[in-house]
Each structure stands twice: as structure tokens, then as C-alpha cells.
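Visitor: fold the following.
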Amino acid sequence: PPFWGTRVLTPSDISLEEVFGYLDLQALFVGQWQFRKPQEQSREDYDAFLKETVHPILETWKQRILSENLLHPHIVYGYFPCLAEGNSLHIYDPAVMKNSDMGTNNRLPLPEPIATFTFPRQRSLRRLCIADFFLPKELAKPGEFDVFPMQAVTVGEVATEFAQKLFKADQYTDYLYYYGLSVQTAEAVAEWCHTRIRHELGFGDLEPATLREVLQQRYQGSRYSFGYPACPNMDDQPVQLELLGADRIGMTIDESEQLYPEQSTTAIVAYHPTAKYFSA
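Guide: Below you'll find the predicted structure:
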């Protein structure tokens, strides 16, 4: 990786115009804004409705967010040394990679991990486990580690505050539009950050040509969020936030496992070519 450890990106480092290019419009228009195609309507008529009515709403809101500074994207991401052991992944202090002897002195003992994540394995099908996508401890040469990327992103507490302001003012339509767009913008920031990680790891030439292909995961590797089927243990998320130092971007997690600010998302990244979504 280009560096070991973590890096914070603030709104001055993140182009919201670029981030908007990663918006999943299907999830926004249908999932958040509820513009579903009526059964009796033709696809052509529905597409015309989206073009004439819904896209202009989106453009208006994008411009308003930019001009009134209504979303504050922040990211903390980084690269950690790791080694796999069975279904577990041991995470090591990035400082070990800054020790110039680590890669050359065969007599240095393997340091203790600073965290270990254990993942479930599929009971059938390909019997996949996230740990499979990383270098096994028993195959690692002295001083050799794999790279474990992680990210945490948010569009800031302004998203919650402004949405509440619209709701309290009985501006329910604006509330629906803004809230839905803030949710999907947080997802778009995650996609933007994951793209940055792939480029920094040297896979930029393998990038898909279109957003549709990005959203279909036609890139190298995958990202996973704790709580989902491949890594369901939510107790790992506070550990992840601590490793990243997510409090530097104001991100915390409460006892009910809810992230704060509300429009935030975290992920671990596997860059192995066979790493894709799966349920375990």
C-alpha cells in the first residue's frame, strides 16, 4: 500500500460532485424516494417520467446541498498488516511495517496481533470464509504480511440535523428528498473511498468502465460490512472503529450497535480476485 496506518479525509479532500457520480439511482429513486413503476405503466413511459420529473429533482437537491453546504463527507481509511489462521484474521500494528528490520531480519519474532477477527465459513457451496482471501500465517515468510484495508465514512451530523429541521417545519416532501439523498450519498462516499483504495493498491487498470458495472461489483475484490452474512459479528465493529481512530471524524457506536452520525457506514476490504459477496 502507499502507506501503513490510517488517513483522515475531510470535505476539502473529497469532491462531492465526484461522489454524486457514484449514486445508486435505482436505490435512490425506488428505494428511498418511492418512485416505483406502476404495473400498468410501460417502461418507456416510466423512463420518460424519471427523466422529466425525477432527475430534475435530484439535480436541484444536488445543487442545493453544494451551495448551502448541507452534507459534510468525512472518511478515515487505512492499511493494516494481517495474516490469516483458519477462519480468523490477525491484525497487526502498522508500526511493525515501519520497523526497517521487520522484512529482513528472519530472527525477529512475529509480534502479537492488536486484534483478531473470526469469520463464519459456509457450510455448503464453496465453503468460503473471508479469512481465505488473505495470506495464511503458515505460508508467510519471516517479516511477510498481507494488507488489510478498512474504511469508515460519514456525511456528518448535519444530515440528521437538517433532516429534522425540515421535518419539524412540516416540509415532508423536502424531508423525504433530502433524507433519502443523504442516505445514498453516504453509500456513494463508501463506493468512492473503495475506488480510491483499489487505485492505491495498484488495481486502477482493472476498473470497470461504467457506474453500473461498479455497482455490480465488476472490480477486483470486495468490501464487507460487519452485521452482514459474511461477517455477522457486530461486536467487531467497535474494534474496527477503534483501530481506525474513527472518533477523529466524529464517528461512534452506541450500546445498541447504531453508528453515529446516522448516515455513516464502515467496511473491511478484500482485494483478492475471488473475493465477492457471499452468505455464510
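Visitor: all contacts plus neighbour counts: C-alpha atoms, from now on.
Guide: OK.
Visitor: next, the distance between the ends of stretch 122-129.
Guide: 7 Å (Cα to Cα, to the nearest Å).
Visitor: contacts for that stretch next, please.
Guide: With contacts defined as Cα atoms under 8 Å, 6 or more residues apart in numbering, stretch 122-129 is touched by Asn87, Phe119, Pro120, Arg121, Ala230, Phe278, Ser279, Ala280.
Visitor: the first one contacts Pro136, correct?
Guide: No: if you go by Cα atoms under 8 Å, Asn87 and Pro136 don't touch, sitting 10.1 Å apart.
Visitor: what's the single longest helix in the protein?
Guide: With secondary structure taken from DSSP state H, the chain has its longest helix at helix 172-200.
Visitor: can you give me the buried ones in that helix?
Guide: Of the residues in helix 172-200, 175-195, 197-198 count as buried by neighbour count, 16 or more other Cα atoms under 10 Å.
Visitor: can you pull out the helices in the stretch 1-150 of the chain?
Guide: 16-20, 25-26, 43-49, 55-68, 95-98 (DSSP state H, counting those that start in this stretch).
Visitor: one more to line up against the first:
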Amino acid sequence: MKVLQDFPLPEIRPYIDWSPFFMTWELKGKYPKIFDDALVGEEAKKIYDDANALMDQVIADGSLKANAAYAFWPAASDGDDVILYTDESRSTELSRFHFLRQQWERKGQKDYRSLADYIAPVDSGRQDYIGGFVVTAGIGADELAKKFREELDDYKAIMVQAVADRFAEAFAELLHERARKDWGFGQNEGLDKDELISEKYRGIRPAAGYPACPDHTEKRTLFDLLDAENNTGVELTSSYAMYPGAAVSGLYFGHPESRYFTVDRMTKDQIEAYAKRKGKPLSEIEKWLSPNLAYEPE
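Guide: Alright, predicted model coming up:
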């Protein structure tokens, strides 16, 4: 495991994808072309400059801090589960991630994906791995935003959160680049920052609660494996949201054919089997996966 605390924000800054930043302010357009937009270009340039001024400030005074933890584990798939082992002997199970499988046919699609498909099966004889990470750039963000609100500067209070979010996402990008190099296959990528933002690299980093892995409760397993609360300062709320909000977590898959997908709607038989695999009551699983159910729970 690698733990990075108080990571230098200037090293993270070049990895920022600015396009989502403008959506925070309800301005449509991609960076940097948005600056040339006749309707929103001038306003977009102003908030961009304000954001960079605030970044300069938080770097100078240390009011925002970035922490991260990531690791790799020997792993093998067992159906739609991924087994993590304690060491390279692969004789003792450490933990499991539980995944779900697509059930609905899509145009041009010939298979039904599960994230477990991107890890070698337990009986394959291949030695495979899975990684996981938690990053934040939001340590101190709430305190700084509160300070601005007390000064009746709501604009800067909102800007703090927007800037922290951009740093956090950029830190996740930077960390993934490091992880691929640690893994071995990322040593000779030679990608520039635009290519990184466009995900031209091998592998994916899906997050629990998102389309390929819609069950938020899987975050608990990841946080326990990384001792994330102690190593990063990020906590999980009762609803499995991350606090502070400027945080990103997920898993690293290195399979060359891995890509993002949407699990979408699932029938009761899969949900029942999933509940059994997780050792949880069906009603609890149905609660967390309610947007994905293709049936009405009893």
C-alpha cells in the first residue's frame, strides 16, 4: 500500500480537466473553446481566472490539503465476485468485491458484462491483480468555505468547493497514472495531459455507486482494505457518501479490453443471488439497488 499525505497541489494542478468546472456554474462548453463562445465566453473566462486565483491562494497558505491511499492485491474472479488474497501464495482469502452483471440486450452488444470479467478466473492458472484507491483534495475545504460565508462572500464559498472538486478529480488522474506505472504496463505510455483526460490509456477505474458497479455499499470493503479513514481523512457517511465531498474512490482494472459500461436494470433472480453472495437480507440489497430493479419489491 502507498499512502500520500499533504501531496503538493502544484503537482496535481496540471492534471485538471476544466470542462466539468464550468458545468458547476451552468455554463455549457468545453475548455478552452468555451472562452470563444459569444454568449458565455466572457463569464467563463472570469470564473476561470477567479478559480486560478483561489488555487494560487490555497497553495500559498496551505488551506487545502490532498491525501491519498492506493494498493494492489493478488486477485481472481469467482463468478461475479473478485477474490482478494493476502499474499502471492494466493492461499488465504483477504476479502471480496461483489459485482453485478448486465441483463438487457443492447444494440450491437453480444455479451453481458460484469466487472469480474476483467479479472482472470480462479481456475485459470493466471496470476492477476486488482487495485483500489481513495483520494481527496478537500481537507480544509469546509472550513475555508465557512470562512468566506461568514464574510458574506457566497461566491468564494462555492468556488472553494468547485476548486477542491477539480483538485480531487485531477489527483485521481495523477494517481491512476502512477498506479499504471507501478503495475508495469504504464511505463511507456507517453501520453500528454489531454490524452490522459481523454482516457487513452489501458485500464479503467470504476467507482462503487456508478453505472458499472451501482452498489454504494461496496465502498466499505475498499475503505477497510485501505484503512482510508486514517490514511486519507475521508469518511463514509451512513448513506455511503464520502466526506469531505471533494473525494474520489474506485478500483483499478488493468485488463487491456476493460472499459466502462452500465449494468442498468436487473431481475429479481440476480438480486437474490447477489444478496446471498454478500450475506445480506434481500430487503437491504433492494433498498440500495432500488434504481436498478426491474421489478417491484414485495
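Visitor: can you calculate the TM-score here?
Guide: Scored against TM-score structural alignment, normalised by the length of the first structure, the superposed chains reach a TM-score of 0.82; 253 aligned residues with a Cα RMSD of 2.3 Å.
Visitor: who's more crowded, Asn87 and Pro136 of the first structure?
Guide: Taking neighbours as other Cα atoms under 10 Å, Asn87 of the first structure and Pro136 compare with Pro136 leading, 19 against 15.
Visitor: residue contacts, the more buried one?
Guide: Pro136 of the first structure makes contacts with Leu83, Ala84, Glu85, Gly86, as judged by Cα under 8 Å, 6+ apart.
Visitor: buried subset of those residues as a PyMOL selection?
Guide: Command for PyMOL that selects the buried part of these, burial taken from 16+ other Cα under 10 Å:
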select buried, resi 83+84+85
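Visitor: closest to Ile75 of the first structure among the contacts of Pro136 of the first structure?
Guide: Nearest to Ile75 of the first structure, judged by Cα to Cα, of the contacts of Pro136 of the first structure is Leu83 at 25.2 Å.
Visitor: ok, for the spatially most central residue of the first structure, nearest residue in space, not its chain neighbours?
Guide: Nearest to the centroid of the C-alpha atoms of the first structure, with distances taken as Cα atoms, centre = their mean, sits Ala190, at 3.7 Å. The shortest distance from Ala190 of the first structure to any non-neighbouring residue, by Cα to Cα, 6 or more residues apart in numbering, is to Val153 (6.1 Å).
Visitor: what is the burial count for that neighbour?
Guide: By the criterion of other Cα under 10 Å, Val153 of the first structure has 28 neighbours.
Visitor: circling back: what do we get in the second structure for the residue nearest to the centre of the first structure?
Guide: The alignment partner of Ala190 of the first structure in the second structure, by TM-score structural alignment, is Ala172.
Visitor: quick one on the thing from earlier: helix, strand, or coil at the residue nearest to Ala190 of the first structure?
Guide: strand (DSSP: H, G, I helix; E, B strand; the rest coil).
Visitor: measure the equivalent of it over in the second structure to Phe7 of the second structure for me?
Guide: Using TM-score structural alignment, the equivalent of Val153 of the first structure in the second structure is Val135. Applying Cα to Cα, the value for Val135 of the second structure to Phe7 of the second structure is 10 Å.
Visitor: mutual contacts of these two, please.
Guide: Listed as contacting both Val135 of the second structure and Phe7 by Cα under 8 Å, 6+ apart are Ala66, Asn67.
Visitor: what about the alignment partner in the first structure of Gly233 of the second structure, neighbour count?
Guide: Using TM-score structural alignment, the partner of Gly233 of the second structure in the first structure is Gly250. Neighbour count of Gly250 of the first structure, defined by other Cα under 10 Å: 13.
Visitor: likewise for Glu151 of the second structure?
Guide: Residues near Glu151 of the second structure, counting by other Cα under 10 Å, number 11.
Visitor: next: Gln127 of the second structure.
Guide: Neighbour count of Gln127 of the second structure, defined by other Cα under 10 Å: 14.
Visitor: ok, it touching Pro74?
Guide: Yes: Gln127 of the second structure is within contact range of Pro74, at 7.2 Å (criterion: Cα under 8 Å).
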